[in-house]
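*Asks:* this is a predicted model, with the sequence first.
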Amino acid sequence: MNVTKIGYARVSTEDQNLNLQNDALTKAWCGEIYKEYASGKSTLARPELANCLRALRAGDTLTVWRLDRLGRSLSDLVAIVNDLEKRGIAFESLSERIDTSSASGKLIVHVFASMAEFERNLIRERTQAGLAAARARGRKGGRKPSLSDDQIKQIKAMLKDPGNKVVDIAKQYGVCRATIFNAVGPIKPERSVS
């Protein structure tokens, strides 16, 4: 089996340059370096990362200059590294000196995974507490209704006239037909809904 070190370098904009990362990855013996000019917000918005991950084979090592070059959030980073581990691929971050081919590197990644889970639980708890506090003040969560109670009454009155079409009423109130149906309930079949 041919073991390869593959590098991944990323900067957020084309105004920045990859020289520092490229030099560090070359010095670390990366045979190939995938270079990306993209925000790290979403893995989907990083086509070179996708290409890099596809190129890696069992026994290879993915090397980055710093952890934040691979994932913007801790949970994103942990998900990528866990996927690599399942595929038999090691991960190395040069600045933080993390190498999952060693026991201590694997331990650090597991600590990161625990921290990511802890962070998700904190967010969930804060969200639940905020919703409970809002409910205690009489507020409901969710999106503001598209139609007020008065508008729904007006629409129901308009629908009593078979000459009024649902599509025209929807346009008048700036909503779609589905919003009208959701607001007023079923409309008699003899009425024209188009």
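*Replies:* Good, I have the coordinates.

*Asks:* alpha carbons only for contacts and neighbour counts from here, please
*Replies:* OK.

*Asks:* which residues does stretch 128-141 contact?
*Replies:* Taking CA atoms under 8 Å, 6 or more residues apart in numbering as the criterion, no residue outside stretch 128-141 touches it.

*Asks:* show me what counts as buried in stretch 12-23.
*Replies:* For stretch 12-23, the neighbour count (16 or more other CA atoms under 10 Å) marks 21, 22 as buried.

*Asks:* against that first model, consider the following:
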Amino acid sequence: MIIGYARVSTEEQHLDAQIAALKEAGAERIFADKISGSKRKRLELDRMLEQLRRGDVVLVTKYDRLARSLTALLEIVAHIEATEVGFRSLAEDIDTTTPAGRLVFHVFASIAQFERERIRERTMEGLEAARKKGRVGGRPPALSKDQKAEVLRLKGEGRAMKDIAALFKVSLATVKRV
């Protein structure tokens, strides 16, 4: 069975064009969500994945309808393939039901993995260069060195940590870390 999946990000958007294209391409059943693709928990996507049977084909108009990130797409397609189901994307002309289509998809996935690793390397190199220049990334500390000393002094006097947190307008966890 060819099973279509359509998604738009907001309630105001329409699924009509995707549903028409999926039907024209042979989808016999269509699941549709109106939710951001960055959300992993999607009611209709999860229902579709639960109902897949060996030999089915999941069909989307564009792969970003199934997932916004390539990592998420690879994860979902791996689940689909584990149940011996094919995957087709009309816009990208990906079809894992054929040997050539599987090759194209896996080359695509390998390139994406390579790019993720290169981004990580460049990020680490940039952070190291910034550290050598004396810059430190991340959020600024909630308490200065003097404030931390005052927290310790107050705690030593027996003040309750939640009172200290309120005094400095920080979370209890911040005081506990000091």
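*Replies:* Right, received. Where do you want to start? What you see is a predicted model; the values in this text were computed from it and never measured.

*Asks:* TM-score for this pair?
*Replies:* Once superposed, the chains reach a TM-score of 0.90 (TM-score structural alignment, normalised by the length of structure 2), with 178 aligned residues with a CA RMSD of 1.7 Å.

*Asks:* neighbours around residue 94 of structure 2, how many?
*Replies:* For residue 94 of structure 2, the count of nearby residues is 22 (other CA atoms under 10 Å).

*Asks:* what's the match for it in structure 1?
*Replies:* Aligned by TM-score structural alignment, residue 94 of structure 2 pairs with residue 98 of structure 1.

*Asks:* give me the stretch of structure 2 that the helix or strand where residue 6 of structure 1 lies matches.
*Replies:* Element membership for residue 6 of structure 1 (DSSP states H and E) is strand 5-11. Aligning strand 5-11 of structure 1 against structure 2 (TM-score structural alignment) gives residues 2-8.

*Asks:* how about stretch 137-154 of structure 1?
*Replies:* Going by TM-score structural alignment, stretch 137-154 of structure 1 sits over residues 133-150 in structure 2.

*Asks:* which helix runs longest in structure 2?
*Replies:* Looking across structure 2 with DSSP state H, the single longest helix is helix 99-132.

*Asks:* how far does that helix sit from its chain's centre?
*Replies:* 16 Å (CA atoms, centre = their mean, to the nearest Å).

*Asks:* the match of residue 94 of structure 2 and residue 81 touch, don't they?
*Replies:* No - using CA atoms under 8 Å, residue 98 of structure 1 is not in contact with residue 81, being 11.5 Å away.

*Asks:* which residue in structure 1 aligns with residue 120 of structure 2?
*Replies:* Aligned counterpart of residue 120 of structure 2 in structure 1: residue 124 (TM-score structural alignment).

*Asks:* just the helices in structure 1 please.
*Replies:* 19-27, 47-55, 74-86, 103-136, 149-159, 166-173, 177-184.

*Asks:* out of the ones you listed, which gets nearest to residue 37 of structure 1?
*Replies:* In terms of CA to CA, the element of the helices of structure 1 nearest to residue 37 of structure 1 is helix 47-55, at 8.9 Å.
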